[in-house]
Structures are given as structure tokens and as C-alpha cells.
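> Pasting the sequence and the predicted model now:
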Amino acid sequence: MPYPETYRKVLDADLIVRPLVPEDVPDVLDIERQGYSHPWSESVFLDCFKDNYRLWGACHGGKLTAYAVVAYMVDEAHLLNICVHPRARGEGVGRYLLRHVLATAAHEGMAQLLLEVRDSNHAAIALYQNEGFHEIGQRPGYYPSASGREDARVLMLALGQ
């Protein structure tokens, strides 16, 4: 499959993906607060450092530019949070990190990956669909929003097939 131009830029960049550690939480919170109107709290992130979670950071030049939080339940991976620093958006970092999450989950025996995405997040929906995800349902009022609640689309991708 040919890579989009933005993804080729990432492949040429000094980008690494590594496991996050609790000491990364301040940088994660900085990205989270710039990326979301209703960010997760520090305690929520710290609570994710458990055996059945995978926390990944994409770093460029040693600086954290994106992160992902994935929960493993039996043979299912659930992408709970993925966010790219506003200055790194549109450069393929999110796609690169998502592909790392998918490859790792498949390697670790997960059969599928599920996620929720805001109905209004058209860029993320397009990315997920481009990577092979398909919609399997909706969660009405799932996300808090400025006007109350917003629906989520539930997307799924089978792994290792």
C-alpha cells in the first residue's frame, strides 16, 4: 500500500515509539489539555499503569509529541486515548502511532481493536477508516461537550488476519 505524503515525512523523521513511564505524565497532560476540551486528569493517566494496559509515546528528537493508551481485555484491545500535539498534527505521527498500537496488539495475541471516536471528529474517523476500521455501533451521549453530550462512533478492526 502506498504511504500518504505525510506518513513518508514521519518515516524520514527522528521519530521513535516507546513505552510511557509515570514520569511522562506531565508531558502527556500538556498534550491532553491542548488536544481535548474535556481532558483526562492526572489520576486517570496514573491509574493506567497496570499490567493489562499499554501506554505508548511517540517522541521526536527526544520530545513527546503523541501518546496512546490501550487496555487489553482477554483477546480484545481497546484504544482508550490517542492524542497528537497540535504542532505535530497533519504530519503522520498519529497514523504512525496507531500502526504501532495495532502491530503490538496483534503480536501480543489480541484478536481485534475497538475504539470510540467523537461523531464530530471527522479527521480521526477518516484516519481510522483509511486504516481499515469499520463502524460497529454508536454510544449516544458518550462524550461531554460544550453543549452537553456528544455521540460516539464505535469502530473495530480485526487483527492478525
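Yep, it's here.

> Going by C-alpha atoms from here, please, whenever you check contacts or count neighbours.
Noted.

> Determine how far the lengthiest helix in the chain lies from the middle of the whole chain.
Determined from DSSP state H, the single longest helix within the chain is helix 93-107. Centroid displacement of helix 93-107 relative to its chain, using Cα atoms, centre = their mean, to the nearest Å, is 9 Å.

> again with stretch 64-83
6 Å.

> helix or strand for the residue most central in space within the chain, which one?
Centroid-nearest residue in the chain, with Cα atoms, centre = their mean: I82, separated by 2.5 Å. Assigned by DSSP states H and E, I82 belongs to strand 76-84.

> Return the list of helices and strands in contact with that strand.
Contacts defined by 3 or more Cα pairs under 8 Å, 6 or more residues apart in numbering; DSSP states H and E place strand 76-84 against helix 25-35, strand 63-73, helix 93-107, strand 112-118.

> this is the comparison structure:
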Amino acid sequence: MTSALREMRWWDIDPVLELERDLFPEDAWSRGMFWSELAHSRGAEANRRYVVAETADGRIVGYAGLACTGELADVQTIAVARDRQGTGLGRLLLTELLRAATAFECAEVMLECRVDNIRAQKLYERFGFEAIGFRRGYYQPGNVDALVMRLTTASDSGSAAGPTSVQGTETHG
């Protein structure tokens, strides 16, 4: 049940949308949102990193995305298929996003997490993220609040990579 991470490409959008709709039925991203994000992940001006987790038989079982502006990175989304949650795949995806933040030379990484997604919050805390506030009614149409979390990367370590043993999760930013 291993999966490999690779760059998300346009042909991954349909299987990613299937996962998106299953995991986040009330506030799923649209096809256009993914197209827009991928457009910013290529070329000399790229400021995004999107990856998918793919099984040996070609099934997409997770995906994640990061956007960077200056020294600030923002985790846009992390999702893990229900049958792969608790396997460490969420940790693997987050580790890859933090590597990208380091490559983009970001000093801080921000994210929003549903206040009712305790599993995701615990994952982020294990990586050193700290809660810094709330966004009331952030997730629509369900009107669910978001917990805003921040990780300040250590300038002397050169890396934002996190721990080596954490359960996978699903979240959405």
C-alpha cells in the first residue's frame, strides 16, 4: 500500500476532483481553481507546488498544494483518501510542502484548518505549527470556522521539514 509523490499535472485534475468532492463535499474546489493553481506552478515565475500521491497501479490517493509570496508560504490544501488515512501519507505530503517552502526561501508557513478537524490540527502541531487565530465562517456554505496556524522556519536549520512519525490526515485550506 505504498504510494509515490510526484508533481501534479493537468491530467490529474479529474481524479483529484473525485477525492476533493468525497472529502470536502460542502466546500470542494472547482476544476477551474485547480487549473489556476497549476498554471502558477510552472515556469520561471512559479510560486506554487502541487503534488499527488499515486499508487503503483496509478490511483491518486492524496494531493497537496502550497502557494508562496515573498517570504510567506500558505498551505492551500492537503487531502488523503479515506482508505489511506492514518498511514502516514498526510505527513509525507506535508513534509513535501515544507520542503517546497524551504526551496522558495519562505520564513513562515501559514494554513487554515477546520476547527472540527482535530486529526489535522494534531498533525500540524507535530510539525511545529502554532494556532494564531480564527477565521469565522471561513468554510462555506457550512459556515465552519477555520483555525489559523503558523510555522516559523528556523533560519539556522535551513529546512522546514517536520517529524518522521505522524499519522496521515485530510484537511483543506
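That came in fine, so what should we check first? Keep in mind it's a predicted model, so treat the numbers as computed, not measured.

> residues in the second structure aligned with the longest helix of the first structure?
Per TM-score structural alignment, the counterpart of helix 93-107 of the first structure in the second structure is residues 89-103.

> Tell me who's in contact with the equivalent of I82 of the first structure over in the second structure.
Residue pairing (TM-score structural alignment): I82 of the first structure is matched to I78 of the second structure. Neighbouring residues of I78 of the second structure by Cα atoms under 8 Å, 6 or more residues apart in numbering: G62, Y63, A64, G65, G90, L93, L94, E170, T171, H172, G173.

> neighbours around Q85 of the second structure, how many?
17 (other Cα atoms under 10 Å).

> Next: R118 of the first structure.
So R118 of the first structure, with other Cα under 10 Å, has 20 neighbours.

> contacting residues for Q121 of the second structure?
C113.

> The longest helix of the first structure vs the second structure, mean deviation?
Here the mean offset of helix 93-107 of the first structure against the second structure after fitting is 1.1 Å, by mean Cα distance after the TM-score superposition for the first structure.

> For the strand holding I82 of the first structure, which residues meet the burial criterion?
By neighbour count on 16 or more other Cα atoms under 10 Å, the buried set for strand 76-84 of the first structure is E76, A77, H78, L79, N81, I82, C83, V84.

> before we move on, back to that, relative to strand 63-73, how tilted is the longest helix of the first structure?
Here helix 93-107 of the first structure points in a direction 30 degrees away from that of strand 63-73 (axes from the mean of the first three to the mean of the last three Cα atoms, to 10 degrees).

> counting contacts, what elements does helix 93-107 of the first structure pack onto?
Helix 93-107 of the first structure sits against helix 5-12, strand 53-60, strand 63-73, strand 76-84, strand 112-118, with contacts defined as 3+ Cα pairs under 8 Å, 6+ apart.

> And the next helix or strand past the shortest one?
As assigned by DSSP H and E, the chain's next helix or strand after strand 112-118 of the first structure is helix 122-130.

> Who are the packing partners of the host helix or strand of P144 of the first structure?
Assigned by DSSP H and E, P144 of the first structure belongs to strand 134-145. If contacts are counted by 3+ Cα pairs under 8 Å, 6+ apart, strand 134-145 of the first structure sits against strand 148-158.

> tell me which strands and helices the strand it packs on is in contact with?
strand 112-118, strand 134-145.

> Go through the ones you listed and pick out the most buried.
strand 112-118 (a mean of 21; mean count of other Cα atoms under 10 Å).

> Out of the buried residues of strand 76-84 of the first structure, the closest to M110 of the first structure would be?
Nearest to M110 of the first structure out of the buried residues of strand 76-84 of the first structure is E76 (Cα to Cα; 5.2 Å).

> Can you lay out the helices and strands packed on strand 148-158 of the first structure as CSV showing distance to L157 of the first structure?
Putting those into CSV (distance: least, Cα to Cα, whole Å) gives the following:
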stretch, distance to L157 of the first structure
strand 112-118, 5
strand 134-145, 7
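
> among those, which is nearest Y36 of the first structure?
Y36 of the first structure lies closest to strand 134-145 among these, at 10.0 Å (Cα to Cα).

> average offset between that closest one and the second structure?
Looks like 1.2 Å for strand 134-145 of the first structure (mean Cα distance after the TM-score superposition for the first structure).

> Would you mark the buried spots in stretch 144-159 of the first structure?
E150, D151, A152, R153, V154, L155, M156, L157, A158, L159.

> Tell me which residue of the second structure lines up with the second one.
If I follow you right, that is D151 of the first structure. Residue pairing (TM-score structural alignment): D151 of the first structure is matched to D145 of the second structure.
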